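Q: sequence and predicted model, in that order:
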Amino acid sequence: MLDAMTTMNISLPDALKCFVDEQVNERGYGTCSEYVRELIRRDQQRQQLRALLLDGAASGMTTPVNGDYFESLRTRVRNARK
C-alpha cells in the first residue's frame, strides 16, 4: 500500500536549484521530488541513529565483554537460525 502524498512547495536560490538538478541527472533520480525525499529519509535515519547513540552513551557502564560473551552471541545466532 502506498502512502498518501502531499504537495509541498519550496523556494531555492538559483545555485541550489542548479545543484539539485545536477544531482537528479547524475544520480539517476526521476524527479527533484525523489531526490528531496531521499535526503529527508537519510536525515530521519541520521536522527534516529543519533538518538540511539545518545541513549547508549547515557545508559551507563556495563560489564566488560570478553571472548565468552562473543561466543555466547554466536551460539544464540546459530540456535536462532535452526
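A: Now that the structure is in, tell me what you want to look at.

Q: can we go C-alpha only for contacts and neighbour counts from here?
A: OK.

Q: counting neighbours, what do you get for V20?
A: Other residues near V20 come to 18 when the count uses other C-alpha atoms under 10 Å.

Q: try it against this one:
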Amino acid sequence: MATMNISLPDKMKQWVEEQVATGRYANASDLMRDVIRERQEKSAAIARLQAEIDKGRASGISDKSVDEIFAEARKKAIAALKARDAAA
C-alpha cells in the first residue's frame, strides 16, 4: 500500500480527529480511504447520469406530450419494481 502525506487546515484536522475518536475508524487513514471510496462512487454516479443526459440530448426532440412521457416512465418504473419484487 502506498503512503501519501497531506496538509490540512486546523479545522479539517480537528474534524478528522473527531471522526476517529468516535471509534468508527481505527485511524485517519481509514477515514480518508472511506472518504475517497465515497467520492469515487459519487463520481461514477455523476458520470452515469451525465451519460444518460447526453444520450437524451442526442436523441432529439420528442413528439410525445409531457403527460405521455410521464405515463411511459411510470409504466417502466412499475414494471421494474414488479420484476425486482418477483426476483426477491
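A: Everything's here; your move. Not measured: the values here are computed from a predicted model.

Q: TM-score of the superposition?
A: Scored against TM-score structural alignment, normalised by the length of the first structure, the superposed chains reach a TM-score of 0.69; 76 aligned residues with a C-alpha RMSD of 2.9 Å.

Q: in which helix or strand would I find the residue mapped onto V20 of the second structure from the first structure?
A: Taking TM-score structural alignment, the alignment pairs V20 of the second structure with V24 from the first structure. Using DSSP states H and E, V24 of the first structure sits within helix 14-27.

Q: and that helix, which residues are buried?
A: Under the neighbour-count criterion of 16 or more other C-alpha atoms under 10 Å, helix 14-27 of the first structure has V20, V24 buried.

Q: mean offset of it relative to the second structure (after superposition)
A: Its matched residues in the second structure lie on average 1.6 Å from helix 14-27 of the first structure after superposition (mean C-alpha distance after the TM-score superposition for the first structure).

Q: element containing the residue positioned nearest the centre of the first structure, please.
A: A centroid search over the first structure (C-alpha atoms, centre = their mean) returns Q45, at 2.8 Å, as the residue closest to the centre. Here Q45 of the first structure, judged by DSSP H and E, is contained in helix 32-58.
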